[in-house]
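Novice: Below is the sequence, then the predicted model.
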Amino acid sequence: MPSRWEQVVVDAEDPARLARWWAEALGYVIVNEEPGEVEIRRTPDELPGLLFTPVTGTKRGKNRLHIDLRPDDQGDEVERLVGMGARPVDIGQRDVGWVVLADPEGNEFCVLGSKPAQ
């Protein structure tokens, strides 16, 4: 039997602050908060979640794993996320159909364009 995907662990200088930022960005809820770690999910019973844990020191270099978001309207979503504290970043993506942003601690993520109608 294959394994079940439980969560993605995100190292954070301030796990509670970053978890709250991502919960607002994704419309998720906090399902567990303990000293040093916070987990968010779409709903309390829905996996996978994002688990934010403490790390010392600042992030260095490009993430090797990142989240892609697919909103209904890319421009509106980029504007909303930047208004929440995300910032545009250049990781060498050149002329592409997505926008690369970084969360308040510098973790890159992509905001994709609308999914084409099928």
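Specialist: Cool, the structure landed.

Novice: okay, CA-based contacts and neighbour counts for the rest of this
Specialist: Will do.

Novice: In contact with the nearest residue to residue 33 once chain neighbours are set aside, which residues?
Specialist: In this structure, residue 33 finds its nearest non-sequential neighbour in residue 39, 6.5 Å apart by C-alpha to C-alpha, 6 or more residues apart in numbering. Applying C-alpha atoms under 8 Å, 6 or more residues apart in numbering to residue 39 gives the contacts 19, 30-33, 49-52.

Novice: here's the one I want to compare it with:
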Amino acid sequence: MALEWEQVNVDAADPVALGRWWAEALGWVVVNDAAEEYEIRPAQDRLPGLLFAPVPEGKTVKNRLHSDFRPDDQEAEVARLLGLGARHADVGQGDGVTWVVLADPEGNEFCVLSSRRP
């Protein structure tokens, strides 16, 4: 038996708006733009994707699962994401960590790791 990772599902108050935000943030393509299932992927035929689905309740606590992203330039990437509408988030990371915790427009946390050094 084999499993293929198809997608990660993201609950959203506004799946289309949040999906569009993540598509721009990641440079991914939209493969389904329905309000009930808005899906983006790295490329049309490349998995896994992110599927945004509507839920009536809002986010209330820290995510138990989050994504980490490793940029070429952490400072520039954090500035770009903040410019798109992300905001800084405090999940108890403390001072002196090498990553930056941000939240998307609906409050889902993610980390921008330090840049890789050669």
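Specialist: Received it, and whenever you're ready, just let me know what you need. All of these numbers come straight from a predicted model, not from anything done at the bench.

Novice: TM-score for these two?
Specialist: The TM-score (TM-score structural alignment, normalised by the length of the first structure) is 0.96; 117 aligned residues with a C-alpha RMSD of 0.8 Å.

Novice: Give the aligned equivalent of the residue nearest to residue 33 of the first structure in the second structure.
Specialist: Counting by TM-score structural alignment, residue 39 of the first structure lines up with residue 39 in the second structure.

Novice: Now that match: which helix or strand?
Specialist: Residue 39 of the second structure belongs to strand 37-41 when elements are defined using DSSP states H and E.

Novice: and what of residue 77 of the first structure?
Specialist: Applying DSSP H and E, one finds residue 77 of the first structure within helix 74-84.

Novice: okay, and that helix goes to which residues in the second structure?
Specialist: Using TM-score structural alignment, helix 74-84 of the first structure pairs with 74-84 in the second structure.

Novice: ok, average deviation of the matching stretch from the first structure?
Specialist: Its match in the first structure and stretch 74-84 of the second structure itself, once the structures are fitted together, sit a mean 0.4 Å apart by mean C-alpha distance after the TM-score superposition for the first structure.

Novice: What is the three-state secondary structure of residue 60 of the first structure?
Specialist: With DSSP: H, G, I helix; E, B strand; the rest coil as the basis, residue 60 of the first structure sits in coil.

Novice: which residue lines up with it in the second structure?
Specialist: With TM-score structural alignment defining the correspondence, residue 60 of the first structure maps onto residue 60 in the second structure.

Novice: count of neighbours near that match?
Specialist: The number of residues packed near residue 60 of the second structure is 7, by other C-alpha atoms under 10 Å.

Novice: swap in residue 37 of the second structure?
Specialist: 19.
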